[in-house]
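K.L.:
could you look at this predicted model? Sequence included:
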Amino acid sequence: MLDTEGDTHRLGAFLKDRRQRLDAAALGFGGRRRTPGLRREEVAQRAHISTTWYTWLEQGRGGAPSPRVLDSLAQALMMTEAEREHLFLVGIGHPPKARNSAGEGISGRLQRLLDAMPFLPATVATSTWDIIGWNRAARLALTDYEALAPEERNILRRMFLDPATRAAQSDWEAVARFLVATFRAETARAGEDERAAELVAELSAASADFTRLWSENDVRMTGEGAKTLRHAVVGEMTFEFSSFAIDGRPDLRLMVYVPAGSADLEKMHRLCGPA
């Protein structure tokens, strides 16, 4: 929601600036013009809203528009993804729901980044903890995601429903609590309400532990932390993990696991072999 007069003026100024940047002739609007760009009524026409309301929005007195209207304005003004996100931030105070779906996977550039870390397990996760990208080190140290069906790559499902995953955690309760709290916060931030509700219903029906932790209403950001695993080949390993935002994909985050000590790094070298 808009909280200050300054917010509404920022929205209006941004809309006006983007309106004046467009080529009216290229978009099929003729006639002589005293100023560059589209007229307000032409933007309103393209966005399927009233000219009066659009004028109010530019003047900072139209109130907070809905996400649907902001999406229509972003399309009408031919905004880039970065401009669309900024429109939502100045318009209603939070970024838009991601347009990309988890099924689309990750870019080749991001995969090459993952592969450039031969001894550091790294994954890309959605806000609902679906793993959609990983490197070889993650396969060897964490989970062989390639061997799993896409629906089995969800970390919440594995943590609460897979006995082997549960047994591999040195402190299952702490890890599970962290996952549930970040899931609640990240899905709300990314606007994944429908997907989150489906997963909550599924896990609540199958796991009393999930129901217990979900009822606590804890929230936290992924951030940084430490994680100790019991590995079947090299024994216990401790990692320090960090989470990174992925530009242009507010629904995704990069997780990198760094061996906490020299003994842990030596175990990763044993697992992965020569770089």
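P.N.:
That came through fine. Small disclaimer: the values here were computed from a predicted structure and weren't measured.
K.L.:
going forward, measure contacts and count neighbours with C-alpha atoms only.
P.N.:
Fine.
K.L.:
from residue 275, how far off is residue 233?
P.N.:
19 Å (CA to CA, to the nearest Å).
K.L.:
for residue 175, same thing?
P.N.:
30 Å.
K.L.:
neighbour count for those two, which is higher?
P.N.:
residue 175 (16 against 8; other CA atoms under 10 Å).
K.L.:
helix/strand/coil for that one?
P.N.:
helix (DSSP: H, G, I helix; E, B strand; the rest coil).
K.L.:
in the stretch 51-200 of the chain, which spans are strands?
P.N.:
122-126, 131-134 (DSSP state E, counting those that start in this stretch).
K.L.:
which of these sits most buried?
P.N.:
strand 122-126 (a mean of 24; mean count of other CA atoms under 10 Å).
K.L.:
how about residues contacting it?
P.N.:
For strand 122-126, the surrounding residues in contact (CA atoms under 8 Å, 6 or more residues apart in numbering) are 102, 114, 131-135, 137-138, 251-257.
K.L.:
same question, stretch 181-201
P.N.:
94-98, 127-129, 214, 217-222, 250-251.
K.L.:
next, the one to line up against it:
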Amino acid sequence: MTSPDNEFLRSDRAGLEPSSAGLSVHPALRQLLDAFPRAAAFVLGPALDVLAANRIADALLAPFGDERSLPRILFTHPAARAVFVEWPFVVSATVHALRLNADRFPSEPTIAAVVAELSAGSAEFRSLWADAPASGLGRPYKVFAHPRVGRVELTYQTFGVEDAPGQQLLVGTAESLASQDAIDQLAALARA
């Protein structure tokens, strides 16, 4: 039996911990991201870092430069409050999801690092973290005010990645024709 097989047999589903390999995304999953040509699709790691994304999701996150940590974007990037239309709700849901992952994966260093960094630099994060119950990412609906294409309303579906504990595949589809037009514009920008 291979080492990953042994690891699986020693663990129960609730006790699985992400490994350092948990931060890499399997090539088949990367390929799956590209199978969503009219949706924003990405893989989140346990610390809510975007580990992989399709072109549309990359274009949606373009206002934040190279930063791919959703908690860092929300609490440290100057454009976050303008881009995330429902910023107070989004930060609360994100802190709750981070707390849930911290409880599920207590020895995950990427979670500890982002919590320490944001606790040191943001009173707002500290307050939310202290009061955050462990819950998921919240309602699957997000509204963006993208600087290049305008308002984008997406409904997200979230899927656990069975062979990579701590990873989640999120697929955001347009909530309206106007949002689909904006997504199509993002896709065109990504191809350019």
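P.N.:
That came through fine. Quick caveat, the model's predicted, so the values are computed rather than measured.
K.L.:
TM between them?
P.N.:
After superposition, the two chains reach a TM-score (TM-score structural alignment, normalised by the length of structure 2) of 0.87; 190 aligned residues with a CA RMSD of 2.4 Å.
K.L.:
so which of the contacts of stretch 181-201 of structure 1 belong to helices?
P.N.:
residue 214 (DSSP state H).
K.L.:
buried subset of the contacts of stretch 181-201 of structure 1?
P.N.:
For the contacts of stretch 181-201 of structure 1, a neighbour count by 16 or more other CA atoms under 10 Å gives the buried set as 94-98, 127-129, 214, 219, 222, 250-251.
K.L.:
which one is the aligned residue in structure 2 for residue 219 of structure 1 nearest to, not counting chain neighbours?
P.N.:
Using TM-score structural alignment as the criterion, residue 219 of structure 1 maps onto residue 134 of structure 2. Using CA to CA, 6 or more residues apart in numbering and skipping the chain neighbours, the partner closest in space to residue 134 of structure 2 is residue 100 (4.2 Å).
K.L.:
neighbours around that neighbour, how many?
P.N.:
Neighbours of residue 100 of structure 2 (other CA under 10 Å): 19.
K.L.:
same check, this time on residue 208 of structure 1
P.N.:
12.
K.L.:
same question for the one 3 residues further on.
P.N.:
Counted with other CA under 10 Å, the neighbours of residue 211 of structure 1 add up to 15.
K.L.:
now do the helix or strand hosting residue 127 of structure 2: distance to the chain's middle.
P.N.:
Following DSSP states H and E, one finds residue 127 of structure 2 within helix 123-131. Distance, stretch centre to chain centre, for helix 123-131 of structure 2: 19 Å (CA atoms, centre = their mean, to the nearest Å).
K.L.:
and that helix, how far from structure 1 on average?
P.N.:
Here the mean offset of helix 123-131 of structure 2 against structure 1 after fitting is 0.8 Å, by mean CA distance after the TM-score superposition for structure 1.
K.L.:
if you count contacts, what does that helix end up packed against?
P.N.:
helix 87-104, helix 109-121 (3 or more CA pairs under 8 Å, 6 or more residues apart in numbering; DSSP states H and E).
K.L.:
trace the residue nearest to residue 134 of structure 2 over to structure 1, please.
P.N.:
By TM-score structural alignment, residue 100 of structure 2 lines up with residue 185.
K.L.:
from residue 239 of structure 1, how far off is that match?
P.N.:
For residue 185 of structure 1 relative to residue 239 of structure 1 (CA to CA), the value is 23 Å.
K.L.:
try residue 221 of structure 1
P.N.:
Relative to residue 239 of structure 1, and taking CA to CA, residue 221 of structure 1 is found at 18 Å.
K.L.:
quick check: residue 143 of structure 2 is in a strand.
P.N.:
Yes - assigned with three-state DSSP, residue 143 of structure 2 falls within a strand.
K.L.:
which residues touch it?
P.N.:
84-86, 151-154.
K.L.:
residue contacts, the match of residue 219 of structure 1?
P.N.:
96-101, 103.
K.L.:
out of those, who's the most crowded?
P.N.:
Those, ranked by neighbours (other CA under 10 Å): first place residue 98, 26 neighbours.
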